[in-house]
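# What would the 3D arrangement of this be:
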Amino acid sequence: MIARLAGLPPVWLALFASAGAVLGRLVPLDLPAALRGLGLLLVAAGLALTMWRARTTVMPGRRPEALVTAGPFRFSRNPIYLADVILLAGLMLALAAPAGLVTVPAFALLLQRRFILREEAVIAAAFGSAYDRYRMQVRRWI
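All right, here's what the predicted structure looks like:
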């Protein structure tokens, strides 16, 4: 059960958000109200990007049915993971826990090493030169 949960990026997002919120309470820093508002905007942007779905699997490790290059995939090869990172940063600002922002790069690194690199290998095996061309045109994150 725990191994299955560890294979789900939203579980990691919740863990990092919790850790960031705790850190923000342990190391309280002043945060202008405008930055809290920016945090809410980032949360909304992250949620909106997460809700975008293509007609292929979004489950880590599964073979995709299609190579999606439209929509947000024109700008990032991993827009849903990017949305998770944006969402985490926004939560730290919205919760007035700026010290928790240190969790954001750690979370991005975990996503890349635990999920993205493996998924890229699966996609490359499935779509070959088409994926190679796409990878040369679109960056991993932004």
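# going forward, measure contacts between C-alpha atoms and count neighbours the same way
Will do.
# quick one: the residue positioned nearest the centre of the chain and P32, what's the gap?
For the chain, the residue sitting closest to the mean C-alpha position, by C-alpha atoms, centre = their mean, is Y81 at 2.4 Å. Separation of Y81 from P32 (C-alpha to C-alpha, to the nearest Å): 28 Å.
# P72 too?
Between P72 and P32 the distance, using C-alpha to C-alpha, works out to 31 Å.
# between these two, who's got more neighbours?
The residue with the greater number of neighbours, taking P72 and P32 and applying other C-alpha atoms under 10 Å, is P72; the counts read 17 against 10.
# Now do the same contact list for that one.
Neighbour list for P72: 49, 79 [criterion: C-alpha atoms under 8 Å, 6 or more residues apart in numbering].
# Give the helix, strand or coil label for it.
P72 falls in the helix class when you classify it by DSSP: H, G, I helix; E, B strand; the rest coil.
# ok, back up a step: quick check: closest non-adjacent residue to the residue nearest to the centre of the chain.
What sits nearest to Y81 in space, not counting adjacent residues and going by C-alpha to C-alpha, 6 or more residues apart in numbering, is L111, at 7.1 Å.
# Could you also give me the structure for this next sequence, so I can compare it with the first?
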Amino acid sequence: MTPGTFAVRLGRLYFTLQAAAGALWWVGVFTLPWVRHTTLGELNPVVVGALDIPLFVLASAAVALGLRSFVWVVVPWTVIVTMGLAVYATVTGLAGWGVLIMVAASGGGLAAGLLVWLKRIPTEWIVFGPFRFRAAPAGRAGYLGQTFGQIVVFWGACLVLIPGIIAVVESRWGLSIQLPLWARIAGGVLLLVASALGIWSAVTMSTLGSGTPLPSAMPRLLVIAGPYRFVRNPMAVAGITQGIAVGLIASSWLVVVYALCGSLIWNWVVRPHEEADLEAKFGPDFAAYRERVSCWVPRRPRAGAPRR
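As a prediction, this is how the structure comes out:
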């Protein structure tokens, strides 16, 4: 079986499961009041079902049977429903669980649709414009200042703005779960430790690598000193841990999920392209470094690991 054939079969399997889950959900909507209330709020199930059953359930079944053109029906419809339900839940405070289900369906449907239509997920689409990997200009000073500027922007967006919006929406949708005090304290400690690791990693990269963490101005030299001796991606480890810590501090389980989803996207989508770029630039040196040092779990470097 070729990789393309496997990808198509995997995508069709997803739509098979989605069609079955959608059918069962609609049975629950019409037979179980709690399912209807938690996922649709006060929306009229007959009106919604008249559109959703053919455009979501039956269209998913059609893709599962090999009619791939129905991808262009089910995926856009899923996204439209997700956005509409999110607006409804935000205005009314109802149907929060329905929004979460549809967010998951939108992400899964988009990925499966790409598998069915393109026979793969084109992860290279994410590496474009300001996210395209480029080495920092040679001979330019101020890498450390640029790095701290990037930290302010990215930490402000990823650790304050986005989690704040998620926490507000989580409360408005009636999905909040109050965490115990000890969990919030643990989150504060975890945030301090992870932030220290992030700053240590950023300073090491900018001072020894002649570049910044930003993809558009990456280090010109391979950095294997400081925290990079113990784990290949200390900034990613720090960022994900910070996100989890912020979720604990804010008593928001959705922020924790946001951080964990970010880790999966980084590991499966971004990291392969970043490591391919590093291997193209640094060749055997990076290949040897990758063999010696773990990607995620910090550990003592193996004997013979160079120090720079």
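# what do we get in structure 2 for the residue nearest to the centre of structure 1?
Aligned counterpart of Y81 of structure 1 in structure 2: A236 (TM-score structural alignment).
# Look up how far V75 of structure 2 lies from its match.
A236 of structure 2 sits 31 Å away from V75 of structure 2 when distances are taken as C-alpha to C-alpha.
# try V237 of structure 2
33 Å.
# Look at the two and report which has more neighbours.
Remark: of V237 of structure 2 and V75, V75 carries more neighbours, 23 against 19, as counted by other C-alpha under 10 Å.
# The residue nearest to the centre of structure 1 sits in which helix or strand?
Per DSSP states H and E, Y81 of structure 1 falls inside helix 79-94.
# post-alignment, that helix versus structure 2, mean distance?
If you overlay the two and look at helix 79-94 of structure 1, the average distance to its match in structure 2 is 0.6 Å (mean C-alpha distance after the TM-score superposition for structure 1).
# before we move on, the earlier item: any idea which element the residue nearest to Y81 of structure 1 lies in?
In this assignment (DSSP H and E), L111 of structure 1 forms part of helix 103-111.
# secondary structure class for the aligned residue in structure 2 for D30 of structure 1?
For D30 of structure 1, the aligned position in structure 2 is Q178, judged by TM-score structural alignment. Classification of Q178 of structure 2 by three-state DSSP places it in coil.
# do you know how far the closest residue to Q178 of structure 2 other than its chain neighbours is from I177 of structure 2?
Nearest non-adjacent residue to Q178 of structure 2, counting by C-alpha to C-alpha, 6+ apart: S251, 5.8 Å away. Taking C-alpha to C-alpha as the measure, S251 of structure 2 and I177 of structure 2 are separated by 7 Å.
# how about the helices of structure 1, start to end?
Assigned by DSSP state H, the helices in structure 1 fall at 2-6, 9-26, 33-51, 79-94, 103-111, 117-137.
# nearest to R63 of structure 1, of those helices?
helix 117-137 (6.5 Å; C-alpha to C-alpha).
# Just tell me the aligned range of that closest one in structure 2.
Mapped onto structure 2 with TM-score structural alignment as the criterion, helix 117-137 of structure 1 occupies residues 272-292.
# For that stretch, buried residues please.
By neighbour count on 16 or more other C-alpha atoms under 10 Å, the buried set for stretch 272-292 of structure 2 is 273-274, 278-279, 286, 289, 292.
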